[in-house]
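J.: give me coordinates for this.
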Amino acid sequence: MVKRNLFAGATALTIAFSAAATAETATMDYQDIFNLEYATGAQLAPDGKSVVYERRSMDIMTDSTRSNIWSVTLDGAKHTPVLSGKASYRMPRFSPDGTRMAYVSAVEGKTQIYVRWLDSGQTARVTDLQMAPSSLSWSPDSRHIAFSMFVPGKQTSLFTLPPKPKGATWAGNAKVIDSVTYRRDGSGYVPTGFSHVFVVPADGGTPRQVTSGDFHHRGSIGWLADNKTIVLSANRSEDWEYETDSEIYAVDTLTGDYRALTDRKGPDAAPIVSKDGSKIAYLGFDDTLMSSQNANLYVMNADGSSKRSLTDDLDRGVSGIEWSLDGRGIYYSYDDHGKTLVAYASTAGSSRIITNQVGGTSLGRPYTSGDFTVAGDSRIVFTQNRTDRPADLAVVDRIGRVTPLTSLNEDVFAHKKMAAISEITFKSSHDGRDLQFWIATPPDFDPSKKYPLLLEIHGGPHSAYGPTFSAEVQMYAAKGYVVVYGNPRGSTSYGAEFANLIHHNYPSEDYNDLIDAVDQVVAKGYIDEDQLYVTGGSGGGVLTAWIVGNTDRFRAAVVAKPVINWASFSLTADGAPYFTKYWFPDMPWNIPDHYWKRSPLSLVGNVSTPTMLLTGEVDYRTPMSETEQYYQALKLRKIDTAMVRIPGASHGIYAKPSNLVQKIGNILAWFDKYKGAE
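T.: Prediction:
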């Protein structure tokens, strides 16, 4: 959608709120979050001269993210809407014959698959589904579309109530849960049923289910050249609820017969079929039970023969694979030293880096992110990373020349002064390892003055921050804080050995790395050493609580969506089979001391720092019970504390723009409360 229409129909109060950012406001402010836009999901158009993409914007009226489909030429000269309005339009996919574009939308109520004829612009709804479709994939002859969809099953029942009297009002039937994972963050309690793959005629008709069994079939779907065989990844083992093992399967859409193309201990996923249907690229690794494991890029023949890895020497986790248009190689992305790169590997074995400027699709915190698509002639279109803007589209050619294609946020930020981001590298005081962090300085920063310092810690713990846009970091800096953030041991993008330094050992010396980063910035001379603050979410919440349990150096802390007690977390989080298997050497009842000594709750008796807790009320990744334990413990110790519960928020608090605003605002209010306090 076009952002200037964002406030159409808003109440007077909302208009006043949005108008608060006047020409006198020179820095980022809260209302800017409701105006953010970013590009993602680009797809090369059949003309080869343009791409369509999802233009995502914040909708202040519905408190959500809206996605419209826009087109931009590869020289950036023509930028026009394709499907735009109040409804969201997502997942554009062009037919192989170049005549149509499929997409999904809930413009008529429930999410359905639509097809748009490119010559006439006419659109037809081709499904009448009760559940939302995903993973659209055209058959090579452009006659069918495969997609994945959840199929509800019969709810388990152990007892039936006797008939109730006429007119009686009873509480309802009990809900019986018998699955291992019974709730998932972001979607709530898991309904009975499984995700399956369907095929529907591209001209419309009745979808036909082609996968079977009590197993989930999700993720990318490919077609072989015969127009009847699809390729997908699924975990069809007897212990699928307890295992992460998955294989690549070829499934006959006419008979439903399965043929396994891979067979090893470890996940194989994301199959992509080459244009001629002769080869399949995919991601996978041999499971070693380490908490951080890098996915490699593999290629095999369409019948499953001649499997080989193209990235054995990379020591980075590969994602986002796409075949070159000539079928001679595969483009892929990976994170390296806090940046997201796109590289190319030929099937013959050679490789080269295309760009290291990918990012910008993680709006809240400065995580690595981004995506790309192949544009032909050795070019790719990608989401371009900047520290002061969310993702725009850009194209890079064979010699590395980058041409920006969009400029989605200039109306918001061109007249504002943004935080400057600079890199610092230093040696760990614990073992001399190289560490990489970044410093965000306030607009109009003057190194001769003294500033409060805010340490921001990433989650994961196996993830990575980088020099990329972050609404949270920019807001902290706009309010006068110098922000330091980066990648302590355990972070990805530095190799498996560095990431696994915290294997069965978390939190541990990552604490030292974070304190070293603070010391490095303090040593620069522009920090008020009596005004140090710390916050972090998820794994960063764990480390924030660990920090205040080990030092009273910080004036105030905000522990966001944390794990406080590893034993209770491992039995209430939505990934219990994974956490107990990969993050710990045994179950909590067998090694309670191991779980306890890594739990921040074990150090609560040391805490003297004013510490606020902040968590989404429907967070099932780090459940609210973790926050409540720490809050109650701090209260019993009479430590200054408060518990902020973000309404309707899951682990991804940023999913609703108002919740992202509330998160930032409450953190800053807590720190401001203790500024200058003795």
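J.: alpha carbons only for contacts and neighbour counts from here, please
T.: Fine.
J.: my guess is D252 contacts K228, does it?
T.: Yes: taking contacts as Cα atoms under 8 Å, D252 lies within contact range of K228: 6.0 Å.
J.: quick one: which of these two has more around it?
T.: Between D252 and K228, counting by other Cα atoms under 10 Å, D252 is the more crowded of the two (19 against 16).
J.: which one is the more buried one nearest to, not counting chain neighbours?
T.: T229 (4.6 Å; Cα to Cα, 6 or more residues apart in numbering).
J.: next one: the one you found from T441, what distance?
T.: 55 Å (Cα to Cα, to the nearest Å).
J.: so for those two, which sits in the more crowded spot?
T.: T441 (26 against 20).
J.: contacting residues for that one?
T.: T441 is in contact with 419-421, 477, 481-483, counting by Cα atoms under 8 Å, 6 or more residues apart in numbering.
J.: just give me the neighbour total for the closest residue to it other than its chain neighbours.
T.: Distances taken as Cα to Cα, 6+ apart put V482 closest to T441, at 4.8 Å, once the chain neighbours are dropped. Close neighbours of V482, defined as other Cα under 10 Å, add up to 25.
J.: same check on L314?
T.: Number of residues near L314 (other Cα under 10 Å) recorded here: 13.
J.: got a list of contacts for stretch 94-114?
T.: Contacting residues not belonging to stretch 94-114 are listed as 43, 45-46, 87-93, 115-119, 123-133, 136, 138-142 [Cα under 8 Å, 6+ apart].
J.: also this sequence, please, to line up against the first:
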Amino acid sequence: MKPADIAHLHSISAPSLAPDGSRAVFTLVRPDLEEDAYLGSLWSVATDGSERPRRLTYGLRDRAPRYSPDGRWIALLRPDEDKRAQIHVLPADGGEAWKITDHPLGAGAFSWSPDSTRLAYTARIPEEGRYVDGTPDKEPPRRITTFKYRIDNLGFLVDRWQQIFVSAPIDPSGEVGEPVQVTDAEADHGRPVWTPDGTELVFDASLHSNRDRDLYQDVWACAPKEGAELRRITRGDLGARSVGLSEDGSTMYFVADELGADGTDFVGRVGGLWSMPLDGSGEPRRLTGTEDPRVSGLGTLVTDRGVLVGVENRGAVELCRVTPEGERVTLLGGRVEVQGFDHAGGVTVAVAAGEHDSGELYVVEDGGARALTSFFEGVEPLPVTELVARAPDGHPVHGWVSTPEGEGPHPVILMIHGGPFAQYGWQLFDETQVYTEAGYAVVYCNPRGSSGYGQEHGRAIIGSVGSLTATDLLAFLDAALEDERLDGSRVGVHGGSHGGFMTTWMAAHHGERFRAAISERAVNAIDSFQGASDIGAFFPEPLYGPPESWPKESPLTYADQIDKPFLIIHSEQDWRCPLEQAQRLFVSLRRRGHEVEMLLFPGEGHELSRSGLPSHRVARFEAVLDWWRSHL
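T.: Here you go, the predicted structure:
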């Protein structure tokens, strides 16, 4: 795999099944280097495997298709002439789609009413005079009075809150009526779900009076009409999201984190599946434990046999079914990363990526899965080897090594993931493939602090992030270097976000182990991160401890100990780890005359390496390879 081969790494959206389960519709998206964009269209396939997938639409950026409950329509998001996503409706048996929303900033997540006549959806509503005339520098000033006023990859929130709307009845003639705005609070409202009888919408939102100072989020319900009175269902002590309802509408299921007494103790918390009566009686009941696999962000889907969820488990993202009694059954597991799923008519389908592809659609059956698509081509993935090392205290450190062909000895890159509560996993990872093809052995693992190994593992680094994480990383590196094909005298360290934090830390505290370093989108100085990051008001103390400990925990404090060549990569519009984090490190190293470079990408946010412009992703790869070519 070469840098430009990211064009072969397609993705498949969460699928939607026809009500009888006979067909699945999904979006196929690919990076396009000529258009410098991600192009996607709708595809359809029979779930019995009787035909090859066929393209359903020829829009360039269609996404998020959903069948109506009666099977007549498929709703989807498609950009309008201003490139803002609007909901369109397409006849399921073929024909032209027509637009049913016309919001100035586009529409978002939606769901069909039980009678298939309307859609409930979210849309951001801008303050008058903002975001619409193409001259943002001439807009009036923003008056900021809250902590939660902006977010990475979107921008400011306080002048465009996400509200819930209900469309006018679907008219096959293409006539579009005015939608009804259901909510109006100064807060973001999550995807609405209809109750089975169509009388209420259920959604998550933070609407309590202290919402600016904690991370609690409740489940709410209201009638699908203007001025409806909202009814809070949960108790204000969880971070709830991803609501699903039982077939009779009596029970709701949702994913939630326990956040401690003040609502900010979120680091390393294993999100679980919960249930509660929809009428608000009784207490929420947790169905999965804190040491069970963490329930992922793929949502909940209630079936007649239990609730389908994705769970993070030792580098995998598995599809599981959880019964109302809390019994968990793995439906699709092993060396996979499930990316979306649906169930209808007794049929379950899932999109899953693995070691050898970037994701295909499967029918999930007892005892296994049957592929419905085979889009992946153009790249021959190199194999990776699973490895478990032991830290000095005996703790197991799980990860992988990707080794180039040939006897070696090969130079080595120690890669460190972000988070820290995240995981490397069983997937075709473009970073690993590009670097290994270029001749580098890539060593990457899930040290303590990572997700997928239980809450105790995730919270182990609180208050000693750099030191304990480094202990696990070095133990894993040493175990990998026992392979004589790897050259322990030519090792580089490379990571992004929390991985960038650890790269700076490792270069300062364990520089003798490395020839050079690359730090991307990093946290380097906790004190300024608190005020500059979109999550800074809540993040530092739960992870790094009280403010008096921040200098000791900040990699920037030890920059004068770095004596190896250092490349800093950052995005100019990164609001998660703001640009000043890179600038402070660059200036500190540069003032000492140290060999340091800073590569800045305009217009990009924190997610550059995963979803930035295809041209920028290729340029980033080329810069990284050039750096390692020079120093390893």
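J.: quick TM-score on the pair, please.
T.: Superposed pair, TM-score by TM-score structural alignment, normalised by the length of structure 2: 0.92. Supporting alignment: 609 aligned residues with a Cα RMSD of 2.1 Å.
J.: point me to the helix or strand that includes T544 of structure 1.
T.: T544 of structure 1 belongs to helix 539-550 when assigned by DSSP states H and E.
J.: which stretches in structure 2 count as helices?
T.: For structure 2, the helices defined by DSSP state H cover 430-437, 455-459, 465-480, 498-509, 526-532, 540-544, 550-553, 579-591, 608-611, 614-631.
J.: give me the helices and strands touching the first one, please.
T.: Under the contact definition 3 or more Cα pairs under 8 Å, 6 or more residues apart in numbering; DSSP states H and E, helix 430-437 of structure 2 sits against strand 441-446.
J.: on that earlier part again, among the contacts of stretch 94-114 of structure 1, name the ones in strands.
T.: Counting by DSSP state E, the contacts of stretch 94-114 of structure 1 place 43, 89-93, 115-117, 123-125, 133, 136, 138 in strands.
J.: what's the burial count for the corresponding residue of structure 2 for G85 of structure 1?
T.: If you follow G85 of structure 1 across to structure 2 using TM-score structural alignment, you land on Y58. By other Cα under 10 Å, 11 other residues sit near Y58 of structure 2.
J.: distance check, Y58 of structure 2 against S41 of structure 2.
T.: Separation of Y58 of structure 2 from S41 of structure 2 (Cα to Cα): 6 Å.
J.: pretty sure L454 of structure 1 is touching V483, no?
T.: Yes: between L454 of structure 1 and V483 there is a contact at 4.8 Å, judged by Cα under 8 Å.
J.: quick one: map the residue nearest to D252 of structure 1 onto structure 2.
T.: Here T229 of structure 1 is matched to E200 in structure 2, going by TM-score structural alignment.
J.: show the contacting residues for that match.
T.: 194, 221-224.
J.: quick check: closest non-adjacent residue to Q357 of structure 1.
T.: N385 (5.3 Å).
J.: if you could redo that for S351 of structure 1, that was the one I meant.
T.: A345 (4.2 Å).
J.: quick one: map H458 of structure 1 onto structure 2.
T.: Counting by TM-score structural alignment, H458 of structure 1 lines up with H417 in structure 2.
J.: neighbours around the residue nearest to its match when sequence neighbours are not counted, how many?
T.: In space, and not counting its chain neighbours, H417 of structure 2 is closest to G499: 4.8 Å by Cα to Cα, 6+ apart. For G499 of structure 2, the count of nearby residues is 24 (other Cα under 10 Å).
J.: how close does G499 of structure 2 get to N524 of structure 2?
T.: 11 Å.
J.: which residues sit in contact with the residue nearest to H417 of structure 2?
T.: Counting by Cα under 8 Å, 6+ apart, G499 of structure 2 touches 415-420, 519-520, 522.
J.: repeat that for S374 of structure 2.
T.: Counting by Cα under 8 Å, 6+ apart, S374 of structure 2 makes contact with E360.
J.: ditto for Y38 of structure 2
T.: When contacts are counted by Cα under 8 Å, 6+ apart, Y38 of structure 2 is found next to 29-32, 61, 614.
J.: now, which of these sits nearest R448 of structure 2?
T.: Closest to R448 of structure 2 out of the contacts of Y38 of structure 2 is P614 (32.6 Å), distances taken as Cα to Cα.
J.: what residue in structure 1 is paired with the closest one?
T.: Using TM-score structural alignment, P614 of structure 2 pairs with P657 in structure 1.
J.: counterpart of the residue nearest to H417 of structure 2 in structure 1?
T.: Under TM-score structural alignment, G499 of structure 2 pairs with G540 in structure 1.
J.: and D184 of structure 2, by the same measure?
T.: Aligning on TM-score structural alignment places D184 of structure 2 opposite S212 in structure 1.
J.: I figured its match was touching G256, is that so?
T.: Yes: the pair S212 of structure 1 / G256 is scored as a contact, 7.4 Å apart, by Cα under 8 Å.
J.: farthest-separated two in the contacts of Y38 of structure 2?
T.: Among the contacts of Y38 of structure 2, R61 and P614 lie farthest apart (Cα to Cα), at 15.0 Å.
J.: compare these two (neighbour count), which wins?
T.: Neighbours were counted for R61 of structure 2 and for P614 using other Cα under 10 Å; P614 has more, 25 against 20.
J.: OK, contacts around D315 of structure 1?
T.: Going by Cα under 8 Å, 6+ apart, D315 of structure 1 touches 294, 495-496.
J.: residue in structure 2 matching it?
T.: Matched by TM-score structural alignment, D315 of structure 1 corresponds to D292 in structure 2.
J.: repeat for M61 of structure 1
T.: Checking TM-score structural alignment: M61 of structure 1 goes with E34.
J.: do D510 of structure 1 as well
T.: Match for D510 of structure 1 (TM-score structural alignment): T469.
J.: also P267 of structure 1?
T.: Using TM-score structural alignment, P267 of structure 1 sits opposite G239 in structure 2.
J.: go on, V604 of structure 1?
T.: By TM-score structural alignment, V604 of structure 1 lines up with A559.
J.: kindly report the same for Q629 of structure 1.
T.: That one, Q629 of structure 1, aligns with R584 by TM-score structural alignment.
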